[in-house]
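J.: Below are the sequence and a predicted model for it; my questions follow.
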Amino acid sequence: MSNEQHEDHIKNSDSGGESPVKTAAALLLESDMDCYLTVNGDDQGELNKNTPRRFFLSAGNHLINAVTPDGLVEKEWVQASNDKEVAHLIYLAEEHAQAQAKLREQKEALKGPLGIEGSSVEQIQLEQMTAATQVGIPKIFRDGPDTPEMVVIPAGSYRMGEVSDKHKVTIAHPFAVGKYTITVAEWKRFVVSGETTYSPVDNGWTGDNLPVTNVNFIHAQAYVRWLSTKTGKTYRLLSEAEWEYACRAGSVTEYYWGDELGKNNCNCQDSKSEWSCKRASPVGSFAPNAFGLHDMLGNVWEWVEDTWHDTYSGAPTDGKAWSSCGAISTLSNQEWRVLRGGSWIIDPRDARSAVRFMSDQSSRNSYTGFRIARTLP
C-alpha cells in the first residue's frame, strides 16, 4: 500500500457524533481502481486508486460496499472489527475490464438485426410453422370449442425497448399467444361456469366481439387460472418481454406496420378509424401483424405479468416475467403492474411497440383489457 492515507472516523450513534468511539479499531481500505464507498449504508465518498483510507469502526460487524463510478462492478462484504487494525485490498479492475468488454460486445450485437428482425412475412410465418410442427400442434389452434383462438410464436432473440435504449432478449422456447384480446363473449363463459361472479360493466357498448374491459390484473389472473383448469393446459399472462416480441413480429419500426401511424391501422387517437376516441372496436377489425396477431397496438391496454420497474436495468433477458422488487402504489398499497399496447383513447405516441405504462393492479376502466398466453410442451 502507498504511504498516502486518509483517516475517517465512523462515529457511534450513541456518542452524539462528537468523537470516535474509544473502542474503535482501524480498517485500512485500498482499491486497484477508483470507486465509491458506503459503510453501513452511509456514503463515504470516493476511494481513489492506490490511495488508502483508514476508517475507525466500533467493535462489531460492518457492511462495506464499493462500486465503480459507472456502476458496472460492485463489491459488498461484512467486515468484522475488533481491537486490531485490518487492511483490505478491494480488487475491482479485472472484473471491471471484463464487464466493459461484455458491454461492448452487447452494444455491437445491438447494432444489427437479431433473430427474425427484418425478415419477410413469409420467412416469419415459416418460422411459426416450424415451431408448431416441433411441438405437434397447428400454427393456429384452440384447446376446445369454447376456448380462445391461439397462435404459435417461435422462439428467438430480438432487441427490446426504445430505439435509444435497447437490450437483447432471448426467448428459448416457443409459446402461444391469443389471436385477439379476451372478448366479452369469452368472459361471459367464465361467468356462466360459476367460477366468477364478476360481470364487468359494458360502458354502454353493444357486442360480444368487443374486448372485455373494466377488468383488473387480479381478474385477468382469475381467468387464466380457470382456463388452465378447464383445459388442463398452462394458460397465463404474457411477460412484458414476450408481449413486445409478439407485438413486433420481427419489425424494428415504431409500429409493427411502419414508423408512421398511418390511416386505419389501429384504434387510437388520430388513427382515422371509425372508433377512434369513441370506444373500443370489435377484435380483429384491423390487419394483423406478421405473426397473425390482431390489435396488439391500440384498442385496449393489455395487462402483462410483470411488476413495474422504471427502467430495464436488471430485467430478465430470457423473456421471463420480472415479478420481484416492483413498485408499490402509495395510495392503495397494491403492486404496480405493466400495461402494454395503448388504447382507443390514447395519443398515438403512446401506442407504439416499445411504450410501457403502469397501473395499480386493482385498477379497472373502459380502456384496459388483457390477452393471454399458453406455455407449450
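T.: Cool, got the structure.
J.: alpha carbons only for contacts and neighbour counts from here, please
T.: Will do.
J.: in the stretch 101-250 of the chain, which spans are strands?
T.: 140-141, 150-153, 156-160, 167-171, 175-178, 235-237 (DSSP state E, counting those that start in this stretch).
J.: Scan this protein for its longest helix.
T.: helix 93-109 (DSSP state H).
J.: Might one say that residue 317 is in contact with residue 160?
T.: No. Using CA atoms under 8 Å, residue 317 is not in contact with residue 160, being 9.5 Å away.
J.: Residue 361 versus the closest residue to residue 328 other than its chain neighbours, what's the distance?
T.: Once flanking residues are discounted, residue 328 sits nearest to residue 335: 4.4 Å by CA to CA, 6 or more residues apart in numbering. Counting by CA to CA, to the nearest Å, the separation of residue 335 from residue 361 is 6 Å.
J.: Now do the helices in the stretch 151-300 of the chain.
T.: Using DSSP state H, counting those that start in this stretch, the helices of the stretch 151-300 of the chain run over 184-192, 217-231, 240-248.
J.: So which of those helices is the most surrounded?
T.: helix 240-248 (a mean of 26; mean count of other CA atoms under 10 Å).
J.: okay, residue 335 and residue 361: which has more neighbours?
T.: Ranked by neighbour count (other CA atoms under 10 Å), residue 335 and residue 361 place residue 361 first, with 22 against 19.
J.: Grab the nearest non-local neighbour of that one.
T.: residue 217 (5.0 Å).
J.: before we move on, what about residue 325?
T.: Residue 325 sits nearest to residue 307 (CA to CA, 6+ apart), 7.8 Å away.
J.: Please compare the first structure with the one that follows:
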Amino acid sequence: MKLNQIRMVLFGSFLLVIALFGFRLQIEPFEPYDQKIPNTDLSFSMVPIPAGAFIMGTPSEQKGHQVDEAPQRKIQLDAFWMGTHEVTWDLFELFLDKNLEIGISTKPLSHQVDGLSRPSTPYLDMTFGMGKASKPAVGMTQYGAIQYCRWLYLKTGIFYRLPTEAEWEYAARAGSNESYFFGSDANLINDYAIYIENSNKTTSTIGSKAPNPWGLYDMLGNVMEWTGDFYAAYEDDSNQNINPKVVSEQLYPQVLRGGHYESEAEDLRVGRRFASDPVWKQLDPQIPKSRWWFPEAPFVGMRVVRPLKVPSESEIHAYFDRVPPADF
C-alpha cells in the first residue's frame, strides 16, 4: 500500500473516531435530564455537577464547628450528575416490593431484575406514620441504599451510586465557602430547609423549599442522606485529595450528611458530618440483624449520583457486590 493510501486510511479512521465520539456527546450531553424507569410512568431528575475544586471542611471559628470537620483541605473532583431530590417512596418501593414492580410494569421483568436480592419485609411501618406521597423513603441501611442503586442499574443500564462524602459536600456548597450554600445567616434557613423549627417533627414533600444554586432540593434538612464513605478523621494528604473515598471492612460508622427534619440550624451546615450508629437497630429482633433496615432511623434517606466518567464493568460489580459484615 502506497504512503498516500495509508495516510488516507488513517485519516478516515480518525474522522470515524471523531464522528463516533461526537455522536456519543450528542446522545449523552452533560446537562439536566429525567431518568425514566423503563416500562413505568415513574422518573426522577438529575442535574450536572461540574468538575472542580473546593475547600472541604470548616474553619474552627465557624459557629457550630465540630472537631471532625477539620483540617480543611483542597479537594479536586471529576464531574457527575446528582439527583435533584431525595429518593421517594414510589421509586424505592418498586425495588422493595417485587409484586408491586410486576404490577406496575407494562412488560415482564428481565431475568436479572426478577432474580435481584431485595430487602427483607420490615416488621413495622417503615414510614413511621409520616406518609409516602412524594415523601423521601427512609430507614434503609447504607447496604440497602447501594442495592437500590443496583436495581436502578439493572433497570436502566446506567450506573447510579451513592455520592462520596466529598461529592456530597461539593454539591451542597455549590460554590459557597460559608456555613450554608446561601451564606452564613441562619435566619434565612427557613427558605431552604425542613428542620426542627418548621417540620412539625415529620418529613415533608420533596422540593417544598428553594433549591441551592445548582438546582438541588433538600440538601439541608428533611432527611439525612447516605454517602458511600466510611466515617474517619480528615487527613490533609495531597495524595488523597483527588476524588477521595474512604472504604473500610467495618460496618460502623458510615457517613451521612445534610441533617434532617428534627435538626437544629447549626446541624444543617454544609460541612456537618454524621456517623451511622448500631443503636438504630436495637429494636430489630433478628440475629444477625437486618442488612436492610434501621427500625429506629426515620431520619435517614438517600440521593443518587451518576459519574460522568463511567467505571468499568468489573468496577461496577465490585461496588455492588461488597457484602457488609454480619451485624449482631
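T.: Right, received. Where do you want to start? Bear in mind that the values here come from a model prediction, so they are computed numbers and not experimental data.
J.: Tell me, how many residues neighbour the residue mapped onto residue 254 of the second structure from the first structure?
T.: Residue 254 of the second structure maps onto residue 337 in the first structure, with residues paired by TM-score structural alignment. For residue 337 of the first structure, the neighbour count with other CA under 10 Å is 25.
J.: I figured residue 337 of the first structure was touching residue 305, is that so?
T.: Yes. Contact criterion CA under 8 Å: residue 337 of the first structure and residue 305 qualify, at 7.3 Å.
J.: Now the common contact residues for those two.
T.: Residues touching both residue 337 of the first structure and residue 305 (CA atoms under 8 Å, 6 or more residues apart in numbering): there are none.
J.: quick revisit: can you pull the contacts of the residue nearest to residue 361 of the first structure?
T.: Contacts of residue 217 of the first structure (CA under 8 Å, 6+ apart): 303, 337, 361-363.
J.: Now render these as a markdown table, adding secondary structure.
T.: Output for these, formatted as a markdown table (DSSP: H, G, I helix; E, B strand; the rest coil):
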| residue | secondary structure |
| --- | --- |
| 303 | strand |
| 337 | strand |
| 361 | coil |
| 362 | coil |
| 363 | coil |
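J.: re the thing from before, kindly reformat the helices of the stretch 151-300 of the first structure as a markdown table containing distance to residue 257 of the first structure.
T.: Formatted as a markdown table, those follow (distance: least, CA to CA, whole Å):
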| stretch | distance to residue 257 of the first structure |
| --- | --- |
| helix 184-192 | 27 |
| helix 217-231 | 28 |
| helix 240-248 | 9 |
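J.: Among those, which comes closest to residue 64 of the first structure?
T.: helix 240-248 (34.9 Å; CA to CA).
J.: Average offset of that closest one relative to the second structure?
T.: When the second structure is superposed, helix 240-248 of the first structure averages 0.4 Å from its matched positions, counting by mean CA distance after the TM-score superposition for the first structure.
J.: which part of the second structure lines up with that helix?
T.: Counterpart in the second structure of helix 240-248 of the first structure, with TM-score structural alignment as the criterion, is residues 165-173.
J.: Contacts made by that stretch with the rest, please.
T.: 49, 54, 56, 75, 77, 180-181, 212, 214, 216, 219, 227-229, 243-245, 255-257, 270-271.
J.: Which members of those are classed as buried?
T.: Using 16 or more other CA atoms under 10 Å as the burial test, the contacts of stretch 165-173 of the second structure include 49, 54, 56, 75, 77, 180-181, 212, 214, 216, 219, 227-229, 244-245, 255-257, 270-271 as buried.
J.: that older thread, tell me how many other residues surround the residue lying closest to the match of residue 254 of the second structure once chain neighbours are set aside.
T.: Leaving aside its sequence neighbours, residue 337 of the first structure sits nearest to residue 307 (CA to CA, 6+ apart; 4.4 Å). Neighbours of residue 307 of the first structure under the rule other CA under 10 Å: 24.
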